[in-house]
Structures are given as structure tokens and as C-alpha cells.
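Visitor: coordinates only, sequence not included:
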């Protein structure tokens, strides 16, 4: 809407700012390209503040976006990066300041490529392809090493020369393939699968001597990553690019910083191993020597004991003790027998003195009726009764007759 003004009828600054804000509000979201010159992320704030600059015109504008919008590309976007922003222009009337409210950020060029790789990395990591428990240990001394590298490349030379310098008897099965370009991925995958199918191959090394992010794209390809994850043979990644690690480094069982480092990690050094064997042998010798010396000292100390110097001495001492104990036991047993005999003799004398047989020996007799009852009074033996008279030397049968005084008499 046109506004009519004049020197006599000017508009206040506030009205001009408000009108500019109205015109800008009618402008929809636009795609804007520029270079990030400043990033402000306040702790706990839900909004990130950026400064977007056009280097060709030396113009800058402030950009605000929600944290989740910026976090989607935070791993690959930093100050100095070129981005494309989908934003809605906004006018802050009190200050007369233009800014952009961004709803989407996209890195340009390499940044966009890194965003795609980061998404693929997160997807494969969620499947567990990069988990530490999937990593397999390398064999101590591989008999045959599979090597996948470019033809006549520095990476091939570094691996072969350094490995053979460390262990001259090591053998290699080399597969020369393109390591960049459109044909790199299928040929590298085929070479890895062929080497993995051979039982005699103990470890596979995939090597390249570094390069730009674009050159290393084949080693972040999903097909190659899954092929390495499916290998039953341990795989070593030796791409040799420190700033931007390809996904092959994450899925491999071991990552080497360079092809030379891969040769050092895969093959042991014969000199170092010989020195280690020598040190272990010396350590074992010292341990055995110390053990023998300790046992010899113990044996010498045992031999110096009196019992070992004169073995019969202990027997003689024990013999005297046994003899003394035997004599003591004999005396004790004799005293016990004597006392027992005395008690038996006294008991026998008392029994004899109390025995009815002793009374019979003095001429007495015991009269018993036919039923065995002892006769104690004349009334128990009527006239004419037959009794049994028991004397010291035997028994007699007697008959009872009445005497002149009317008492019973016994006739034999």
C-alpha cells in the first residue's frame, strides 16, 4: 500500500518500521544461501542463533532456529560452513532489525555429503553393525594375509614391505581393485568376499593411502559395510584418513591409521618376539633357579636337625619311654590282680562260712519231706513219715517213729 508523505506531513519512525514489518510479513518462506560466521548455543535454551553472511556482497543477517532443527546437522555444520536455509523473514519493529526464522538447514557441497553419511552411520549403528562385541580378535601370526588395494599403489607397497620386514616368512594374497570411482564398490566387495571364502586366509586388510571425502566415498558405501560385517574372517581397515573416518573403519574388526600401521598391527615383529622369548626364558630360568635354591636351603636346614643327623636317637628315646610304660603297666596290672585275688579269697571264705555245706561238715543233717520242704519242727514230720536226710557226704532216707517222751525220732 502506497503511503503519501511530505516534508510537512512526515511519518514517524515507528510507523515506518511498522509498515516495513507489514510488507515483510506478506513475504513467504524463502531459500537463502550463505556462510555461517557465528553460532550461539546457550545452555538450556531451545533456540540457536546464527549469523549468515553473503561474502560476495559483504551482507549479514541474523538467523534463529529451534535447537532440534540445528541438532539435525550439528555434527557437520560449523562456523565457516556454507548452508542453504529455508526461512521466513521477520522484522523486529522496536529495533528496526531484519532476521530470518529458519525451519530447515542443509549443508552445501561436502557438508551435505557428510549429513547423508551421518544418517547412514546412525542407521547402521542402530542395527548393531558397529557394536564392540562383534569385533573379532586378529590371529597372533597369520599364515596368509588377504590384501585389497589399488594396483601399484603406495598403500600396497607400504603394507607388503613393512609386513615382510617385520616377519619375512609372511605370505600375501593380493587383490588389486579400483579404490575410487563408480566401479570401486562392487570390485572391493567382490575381492573381500573372495578372500573371505578361502579358509587359508587368516585376516583381510583393506588399504588406501587417504584422500578427500569424495575420494573415500566407496569405503562408506552401505553395500561394502554390510559385506564386511558378514565376513567370518577378521577385517582390518587401513584407509589412512584421520579427519573424516569412513564407515569401513567402524565396521572393521580393527582400524589402522595408515597402511604402514596396518602392517605393524597384523604381523608381529620377529626381532621383538625373539627378544620377548629371550626375556621370558631368562625370567623362567631365574624363577627355576630361585626355586631350586630355596628348596636346597630348606633341605639343608632339615638335614641339620638332630633327628636327621642321628635317626636312631629318636628310636632309642622312644624305646626307653616304651620300656618304662611297659614296666609301669605290668606293675599296675600285677597290683590289680593281687588285689582282685585277695578280694576273691576273702569273698570265698565268707561264702564258705555261710554255706549250709559247712554246717553239714560239722555233723549236722538237713531233713526234707518228699516234696522238698525242710522240716523245722516235729509237727512237720508225723509218725511214720519218710524223710530225706541230707548230710555232708550224701543223702539218707529215714522214717519217723515216736520216742518214749512222745517226740518223733527218725530211723535210718
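Guide: Sure, I can see it. Only a predicted model underlies this, so the values are computations on that prediction, with no experimental measurement involved.

Visitor: Every contact and neighbour count from this point should use C-alpha atoms.
Guide: Noted.

Visitor: could you pull out the helices for the stretch 201-350 of the chain?
Guide: All helices of the stretch 201-350 of the chain, identified by DSSP state H, counting those that start in this stretch, fall at 222-229, 247-251, 259-266, 270-303, 306-309, 311-354.

Visitor: Next, the buried residues of the helix or strand hosting residue 34.
Guide: Under the criterion of DSSP states H and E, residue 34 resides in strand 30-41. Judged by neighbour count (16 or more other CA atoms under 10 Å), strand 30-41 contains these buried residues: 32-37, 39.

Visitor: Switch the residues you listed over to TSV; also include distance to residue 214.
Guide: Listed next are these as TSV, based on distance: CA to CA, whole Å:
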residue	distance to residue 214
32	25
33	22
34	22
35	21
36	22
37	25
39	27
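
Visitor: With respect to residue 160, which of the helices of the stretch 201-350 of the chain lies nearest?
Guide: Comparison of the helices of the stretch 201-350 of the chain against residue 160 by CA to CA identifies helix 259-266 as nearest, at 7.5 Å.

Visitor: Name all residues that make contact with residue 142.
Guide: For residue 142, the contact set (CA atoms under 8 Å, 6 or more residues apart in numbering) comprises 170, 201-203, 266-267.

Visitor: By neighbours, which of those residues wins?
Guide: Neighbour counts for the contacts of residue 142 peak at residue 203, which has 25 neighbours (criterion: other CA atoms under 10 Å).

Visitor: Quick check: that residue vs residue 232, distance?
Guide: 10 Å (CA to CA, to the nearest Å).

Visitor: Check residue 402 too.
Guide: Distance from residue 402 to residue 232, by CA to CA: 136 Å.

Visitor: any idea how far stretch 278-290 is from the chain center?
Guide: Relative to its chain's centre, stretch 278-290 lies at 31 Å (CA atoms, centre = their mean, to the nearest Å).

Visitor: what do you get for stretch 223-243?
Guide: Worked out by CA atoms, centre = their mean, stretch 223-243 lies 28 Å from the chain centre.

Visitor: which parts of it are buried?
Guide: So, applying 16+ other CA under 10 Å, buried residues of stretch 223-243: 224-225, 228-229, 231, 233-241.

Visitor: Mark which of those residues are part of strands, please.
Guide: 235-238 (DSSP state E).

Visitor: ok, so of the buried residues of stretch 223-243, who is nearest residue 83?
Guide: Distances from residue 83 to the buried residues of stretch 223-243, taken by CA to CA, are shortest for residue 241, at 24.8 Å.

Visitor: What distance do you get for residue 137 to residue 231?
Guide: Distance from residue 137 to residue 231, counting by CA to CA: 13 Å.

Visitor: Put this next to the first one:
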């Protein structure tokens, strides 16, 4: 009797399983927690995705940049779009991701687009509403967390480029519940009091959830209604918020905002020196031409006898030269004196100089605000900011 039994190879079985698995389900969204994450130097990402009861292998070919941008790590809750595949070599099925996002980001993105479209329809983002940023403001208002990295980066640039500028900080929370309202109140404070020539709204980078207060209507409307120009420096270069669209100018980082608002003092000095040199060169060239014309006229037949007329014109020309040079020098001295006066005033008003004299600023860590009253309960622990650092003190 002939043996008709079919003998399968392992490869045959795995191939059949792959065809069944990959052909039975359409691409879908899968939600779970990342584990065993490996971002290979090839650009591919390997991981497990799990819930409280089960897990499966996952792969995201070419997904290294996307995972790095989102800050995906072990324990991150994600939503991945893709399909089931079978890796025949090991006989394992896995989820092959085509797109990745942090869990809940889809809802936030929809809210972002809804708020953006609503405010755009009202004209809050129109280019015609944008105002120019002052070239060298005397006072800079900053709305941010007083303990965040953003304000440290901002002040570092300010002190290096233009240490005498007056910076006023409105302390507020920059993420979490109530942060949007605090940011809006900070912008409104500078708008009402005219306490600054330009306002910078800033915080460091973070996830979309972290940056969400800057996507709220209350912040966008406060920025659009501010009586002085507003710069938005929220997140990193790849981050965009609705505050960016409402502001007069958007810059990618807090450091870029600092460089923009103060300009460069050395550049101003160089421009003044170039102007002085160009003015002298122009005057000397004009006087040389006039003298040459006068010399030619004095040598002509008409002026040979009345030579005293030529000498008189020469004397008048010399006097004119002296007056022009004196006027130019007085103008330059007056402007240099004004610049030095402003520098002295800014030095006096610089908060950092007050700290160097032995003063300190007390902050309530719980409230995140400076302490402005002596009515603080005994035993309360406060943070004291000094010129060279910080210390914790306790109220007696």
C-alpha cells in the first residue's frame, strides 16, 4: 500500500502560519507598555509591548528617530499602528509598527487642531497683527518657572552678552493643572503695568502633555491682547504650540530668545565706530575735492591778481571743516555718553547685583513664588537664593 502521508518541513509550517496570520488581520492600532527596548544602530527598533496579562514582540523598522523624538523608553505607554507579521526564521509572530505615538496623543492632537483652527478663524494669528521686537529693550519681562532650566539658560546668555540689562521675572507653573491660567496672568501683568518693553514666554522641552498649557485658549488670548510685543520660546526647535502662533515672534529655544531680545552690545559699538570712520572719510573726501577746485580757480587768470580772495575762501573752507568735524565729534560723544549712562543704570537695576551685595531672595518651594511678606508660619522651610547658589532656611 502506497504511503500518501505529507511530510512538512519546519519552514513549510512557518510559511503557512505567516500567510494565515498576515492575511487574517488588517492593520490596526495597538496600545501597551514598552519593554526590552533596543534601538539598533541600523535605525530599527526592537521591543516588547505588553499589558497587565500578556506581551508580544514588536519591531519598528527605521523608527529610531521617531522613538527618540517621542522619548520612548522602557515603561512608556504607547499606541502603535501596524500589523501582525511572522518571523519565519524563529517561528515567532510579532507586531510590525508603521507609526508610533504616546498613548493619548491622538486626543491631544485633535484638541490642538480644534483650538488652532478656532483662533485662526478669529484672526489671532494674522501676520498683520505682528509687532516688531525692540532692538535693545531697557526692561525684559519673562513669564516662566523661576526654578526651571529655561530661565537659567536665558539669564546665562543675558549675563554673557549684556550683563546690565534689567530682567523682570513673573514666576508661574509651566505644566500641570492651573499652569495655563498662571501663564496668562503673567502676560497680563506686564501688559497692564507696562513693566517691560518686551515679554518672553518660555519653558524647556517636554512631551505634548507637558507643553499643553501653552496650547490653551487662555494663554493664546492673553498673548494676542498684550500691549507690548511677545516672544514665544516654548520647548525645543521641533516643538510648536498655539502660543507660538499668537505671539509676535516664535524662537526655537529660551537661549535663542535671550540672544534676540538683547542683541549684541559689541555689534552696536562696532556700528558706531564704522559710522564715525565713514563720516570722517566722507568729510575728508569732500574737503579734498573743494580744495582742489579752489586751487585750480586760484591759479586761473581771473584770480591771479585778487589772490587775497582765494586765501579768504581757503580760510572759510578750513573753518567749515573744523565746524563739521567738531559737530560730528560732539554727536559721537553725546551718544557714547548716553550709552554709558544706560549701561550704568542697567547695572544698578540688575537683580544679580543686589544678591552680590549680600541680599537674598526667599522662595516658597510649595507655591513656587517669591516670599513678599513676613507673615510666614514658624517652622516653614523656605529656599533662599544667594549670589553664588541656594540654601534652605527655616522660619523661627
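Guide: Cool, the structure landed. Quantities reported herein were computed from a predicted structural model and do not represent experimental measurements.

Visitor: quick one: which of the helices of the stretch 201-350 of the first structure is nearest residue 14 of the first structure?
Guide: From those, taking CA to CA, the stretch that ends up closest is helix 247-251, at 56.0 Å.

Visitor: and that closest one, how far out from the chain's middle?
Guide: For helix 247-251 of the first structure, the distance to the chain centre is 27 Å (CA atoms, centre = their mean).

Visitor: Look up the average distance of that helix to its aligned counterpart in the second structure.
Guide: By mean CA distance after the TM-score superposition for the first structure, the fitted helix 247-251 of the first structure averages 1.1 Å away from its aligned residues in the second structure.

Visitor: In the second structure, which residue range corresponds to that helix?
Guide: The aligned range for helix 247-251 of the first structure in the second structure is 242-246, by TM-score structural alignment.

Visitor: How about stretch 263-278 of the first structure?
Guide: Stretch 263-278 of the first structure maps onto residues 258-273 of the second structure, going by TM-score structural alignment.

Visitor: swap in stretch 156-173 of the first structure?
Guide: Using TM-score structural alignment, stretch 156-173 of the first structure pairs with 151-168 in the second structure.

Visitor: Name the residues of the matching stretch that are buried.
Guide: Neighbour-count burial for stretch 151-168 of the second structure flags 151, 153-155, 157-158, 161-168 (criterion: 16+ other CA under 10 Å).

Visitor: mind listing which of the residues you listed are in strands?
Guide: 166-168.

Visitor: Need the residues you listed in TSV (columns: distance to residue 37 of the second structure).
Guide: Supplementary listing: these in TSV, determined by distance: CA to CA, whole Å:
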residue	distance to residue 37 of the second structure
166	47
167	44
168	44
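
Visitor: Just name the closest of the residues you listed to residue 325 of the second structure, please.
Guide: Out of those, the member with the shortest distance to residue 325 of the second structure (by CA to CA) is residue 166, at 35.8 Å.

Visitor: so what's the closest one closest to, chain neighbours aside?
Guide: Spatial nearest neighbour of residue 166 of the second structure, excluding adjacent residues (CA to CA, 6 or more residues apart in numbering): residue 139 at 4.9 Å.

Visitor: Centre-most residue in the second structure?
Guide: Closest residue to the average C-alpha location of the second structure: residue 253 at 2.4 Å, with CA atoms, centre = their mean.

Visitor: Does that residue touch residue 240 like I think?
Guide: No. Using CA atoms under 8 Å, residue 253 of the second structure is not in contact with residue 240; the gap is 11.1 Å.

Visitor: what sits in contact with each of those two?
Guide: The contact sets of residue 253 of the second structure and residue 240 overlap at residue 234 (CA under 8 Å, 6+ apart).

Visitor: Okay, residue 146 of the first structure and residue 199 of the first structure: tell me how far apart.
Guide: 11 Å.

Visitor: How about residue 241 of the first structure?
Guide: 30 Å.

Visitor: and what of residue 114 of the first structure?
Guide: Counting by CA to CA, the separation of residue 114 of the first structure from residue 199 of the first structure is 37 Å.

Visitor: the more surrounded of those two?
Guide: The neighbour comparison of residue 114 of the first structure against residue 199 (other CA under 10 Å) goes to residue 114, with 20 against 10.

Visitor: That one -> the second structure?
Guide: So residue 114 of the first structure corresponds to residue 109, using TM-score structural alignment.

Visitor: Quickly find the element holding its match.
Guide: For residue 109 of the second structure, the element it lies in under DSSP H and E is helix 105-121.

Visitor: What's the first helix or strand after that helix?
Guide: Going down the chain from helix 105-121 of the second structure, the next helix or strand is strand 139-144, by DSSP H and E.

Visitor: To what extent does that following strand diverge from the first structure after superposition?
Guide: Looks like 1.0 Å for strand 139-144 of the second structure (mean CA distance after the TM-score superposition for the first structure).

Visitor: Can you spell out which helices and strands pack onto that strand?
Guide: Packing partners of strand 139-144 of the second structure (3 or more CA pairs under 8 Å, 6 or more residues apart in numbering; DSSP states H and E): strand 166-171, helix 179-193, strand 198-203.

Visitor: For it, which outside residues touch it?
Guide: 150-151, 165-174, 183, 186-187, 190, 195-203, 261.

Visitor: Just checking the distance from it to the centre of its chain.
Guide: The answer for strand 139-144 of the second structure is 13 Å, by CA atoms, centre = their mean.

Visitor: and the angle for that strand with strand 198-203?
Guide: Calculated by axes from the mean of the first three to the mean of the last three CA atoms, to 10 degrees, strand 139-144 of the second structure forms an angle of 20 degrees with strand 198-203.

Visitor: Buried ones in strand 139-144 of the second structure, by neighbour count?
Guide: 139-144.

Visitor: Could you do stretch 125-145 of the first structure as well?
Guide: So, applying 16+ other CA under 10 Å, buried residues of stretch 125-145 of the first structure: 129-130, 135, 138, 142, 144-145.

Visitor: can I get the residues you listed in CSV with distance to residue 352 of the first structure?
Guide: Converted to CSV, these look like this (distance: CA to CA, whole Å):
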residue, distance to residue 352 of the first structure
129, 112
130, 112
135, 107
138, 107
142, 109
144, 114
145, 115
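
Visitor: closest to residue 387 of the first structure among these?
Guide: The closest of those, once distances to residue 387 of the first structure are taken by CA to CA, is residue 135, at 121.8 Å.
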